[in-house]
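Participant: Pasted the sequence and its predicted model underneath.
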Amino acid sequence: MKVSAREGRDLLIAWLALGFAFSLLYVRGITPTNMTDVLVSDLFVAEFALSLATVGVAFLLHELAHKVVAVNFGQHAEFRADYGMLALAVAGGLAGFLFAAPGAVHHRGYITPKEHGLIALAGPLTNVVLAGVSLAVIPFAPDIGQRGLFINVLLAGFNMIPFGPLDGATVLDWSPVAYAAAAVPTIGPALLLFFGV
């Protein structure tokens, strides 16, 4: 699987921007007068490293899973960062509310509805696997494990909502049965995590 120079740059920038945005969200009390001091503090540096290792990896492996499956089906596929949304994520982190849509894998070439559905499903299922890995890591590295579990459960569930450009809508268009089966390990844990359903 090839990664172009532009794609590599976009992946790196999206990873760093997401890590930075989530660090701003988790380190409270940043003001224009203390921003420089906070950004070079040990607390912020540690939070940035934690966010890169969890949030950044969760988002980017989700997108790369789409690419791997698309390429397997003969597609030309590349990740493209959405710089406007990345800037919004950083601004949101400062404001204490974050919506992150770092970009997407764009693919082209002929595919069947089933192949399109499987490409869409690859991202959320990757987050399910990463959530399982994070759960296993909790006894050894609680910060990484808990943050990884939270973000991967969130991403898997959110992306399987059958609406608009989200992965769930593509999967449902392909197969309601496949969608229902995928909703159990994706949307189910997210509902449990957030609402105790």
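Facilitator: Arrived safely.
Participant: only C-alpha atoms for contact and neighbour calcs from this point on.
Facilitator: Fine.
Participant: Longest helix in the chain, by number of residues?
Facilitator: Counting by DSSP state H, the longest helix found in the chain is helix 113-137.
Participant: Does anything pack onto whichever helix or strand comes after that helix? Which helices or strands?
Facilitator: Per DSSP states H and E, helix 113-137 leads on to helix 142-159 as the next helix or strand towards the C-terminus. Contacts defined by 3 or more C-alpha pairs under 8 Å, 6 or more residues apart in numbering; DSSP states H and E place helix 142-159 against helix 57-72, helix 113-137, helix 176-195.
Participant: The most centrally placed residue in the chain and Asn72: what is the separation?
Facilitator: In the chain, the centroid-proximal residue (C-alpha atoms, centre = their mean) is Phe59; its distance is 2.3 Å. Separation of Phe59 from Asn72 (C-alpha to C-alpha, to the nearest Å): 20 Å.
Participant: Same question for Phe150.
Facilitator: When Phe150 is compared with Asn72 (using C-alpha to C-alpha), they lie 30 Å apart.
Participant: Between the two, which has more neighbouring residues?
Facilitator: When Phe150 and Asn72 are compared for neighbours, Phe150 comes out ahead with 18 against 13, by other C-alpha atoms under 10 Å.
Participant: can you count the residues close to the nearest residue to the more buried one once chain neighbours are set aside?
Facilitator: Residue nearest to Phe150 in three dimensions, not counting chain neighbours: Ala131, with 7.7 Å by C-alpha to C-alpha, 6 or more residues apart in numbering. By other C-alpha under 10 Å, 26 other residues sit near Ala131.
Participant: A further structure is provided below for comparison with the first:
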Amino acid sequence: METADTIRHLLISALPVLIAITFHEVSHGLVANKLGDPTAKMLGRLTLNPIAHIDIFGTIILPLMLIVVTDGRFVFGYAKPVPINPMNFKNPKKDMAISAAAGPVTNLLLAICSFIIWKAVLTPLAGLSPELVGEKVLRPLTLIFQSGIVVNVVLAAFNMIPIPPLDGGRVLTGLLPYKQAASFSRIEPFGFIIVLLLIYSGIANYIIMPFIVFFLKLFQIY
């Protein structure tokens, strides 16, 4: 990828990635706080200030690497996880699952909002505006909101892989009977390694790609 293309993809993808991961983490903390765990609130993590959520590798280095390696076709990142103490919940197993599900659900809502702004606002404006305004202003904004759809769908899909500590793993733990949930949760220390192996082997594609393709077709991106 040439330098100019790299810069263009960075400008298009940076804001959607930052918004997606910030809202994802804040939603975990907000729901947890609502269910009785004020840990995130006490540590100042219930803020939309992205600085509070930035992880050097997951928020900056990883997205940059993916933009370069995939020619901007695939962008993904993550923020510092919002701390949650399930011992503060009335029903730790159930409430932890609800808190975990809040992140992917928020990303899908952001994808829907991006789609609505693209189709209901930017597209009509493009038809009414002078060509220069359409090319210099509305076209870049359209690309940003389209990127927002892709970023949020991919983030939701990836996090719903049913392996702890990903959100899908925590949701599955909450749905399993107590004995099975306790056994399943023991893989959490190795969860990230398992996820990396699933991605490297291509097995993860069979888990998340149907979800991604379905929603990208729904949002007229794919």
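Facilitator: Looks like it came in fine. Everything numeric in this text was worked out from a predicted model, so none of it was measured.
Participant: re earlier: what residue in structure 2 is paired with the residue nearest to the centre of structure 1?
Facilitator: When structure 2 is aligned by TM-score structural alignment, Phe59 of structure 1 is paired with Ile21.
Participant: burial measure for Leu12 of structure 1, as a count.
Facilitator: When neighbours are counted by other C-alpha under 10 Å, Leu12 of structure 1 registers 14.
Participant: Could you list the buried residues of the helix or strand containing it?
Facilitator: Taking DSSP H and E as the definition, Leu12 of structure 1 sits inside helix 5-26. Under the neighbour-count criterion of 16 or more other C-alpha atoms under 10 Å, helix 5-26 of structure 1 has 7, 10-11, 13-25 buried.
Participant: what's the angle between that helix and helix 57-72?
Facilitator: Computed by axes from the mean of the first three to the mean of the last three C-alpha atoms, to 10 degrees, the angle separating helix 5-26 of structure 1 from helix 57-72 equals 150 degrees.
Participant: And the next helix or strand past helix 5-26 of structure 1?
Facilitator: Reading on from helix 5-26 of structure 1 to the C-terminus, the next helix or strand found by DSSP H and E is helix 35-39.
Participant: quick one, what contacts the match of Phe59 of structure 1?
Facilitator: Counting by C-alpha atoms under 8 Å, 6 or more residues apart in numbering, Ile21 of structure 2 touches Gly77, Tyr78, Ala79.
Participant: Would you mind measuring from it to Ala4 of structure 2?
Facilitator: Going from Ile21 of structure 2 to Ala4 of structure 2 by C-alpha to C-alpha gives 26 Å.
Participant: just how off-centre is the helix holding Leu12 of structure 1 within its chain?
Facilitator: Averaging C-alpha positions (C-alpha atoms, centre = their mean, to the nearest Å) puts helix 5-26 of structure 1 11 Å from its chain's average.
Participant: Who are the packing partners of that helix?
Facilitator: For helix 5-26 of structure 1, the contact count by 3+ C-alpha pairs under 8 Å, 6+ apart identifies helix 42-51, helix 57-72, strand 76-81, helix 83-95 as packing neighbours.
Participant: Compare the ones you listed and report which one is nearest to Pro113 of structure 1.
Facilitator: helix 57-72 (12.4 Å; C-alpha to C-alpha).
Participant: Reformat the contacts of Ile21 of structure 2 as JSON lines; add neighbour count.
Facilitator: Output for the contacts of Ile21 of structure 2, formatted as JSON lines (neighbours: other C-alpha atoms under 10 Å):
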{"residue": "Gly77", "neighbour count": "21"}
{"residue": "Tyr78", "neighbour count": "24"}
{"residue": "Ala79", "neighbour count": "24"}
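Participant: which one of these sits closest to Leu166 of structure 2?
Facilitator: When the contacts of Ile21 of structure 2 are compared against Leu166 of structure 2 (criterion: C-alpha to C-alpha), the nearest one is Tyr78, at 11.2 Å.
Participant: Which position in structure 1 pairs with the closest one?
Facilitator: Under TM-score structural alignment, Tyr78 of structure 2 pairs with Ala101 in structure 1.
Participant: How is its match assigned, secondary-structure-wise?
Facilitator: Assigned with DSSP: H, G, I helix; E, B strand; the rest coil, Ala101 of structure 1 falls in the coil class.
Participant: okay, now the residue nearest to it when sequence neighbours are not counted: neighbour count?
Facilitator: Spatial nearest neighbour of Ala101 of structure 1, chain neighbours left out: Met85 (5.9 Å); criterion: C-alpha to C-alpha, 6+ apart. If you count neighbours by other C-alpha under 10 Å, Met85 of structure 1 ends up with 16.
Participant: which residues sit in contact with Met85 of structure 1?
Facilitator: Here Met85 of structure 1 is in contact with Ala100, Ala101, Pro102, Gly103 (C-alpha under 8 Å, 6+ apart).
Participant: Nearest to Thr36 of structure 1 among those residues?
Facilitator: After measuring those against Thr36 of structure 1 - C-alpha to C-alpha - the closest member comes out as Ala100, at 23.8 Å.
Participant: Let me see the contact set for that closest one.
Facilitator: Leu18, Met85, Leu86, Leu88, Ala89.
Participant: Shared with structure 2, which of these?
Facilitator: On the basis of both residues aligned by TM-score structural alignment, their matches' C-alpha atoms under 8 Å, what survives of the contacts of Ala100 of structure 1 in structure 2 is Met85, Leu86, Ala89.
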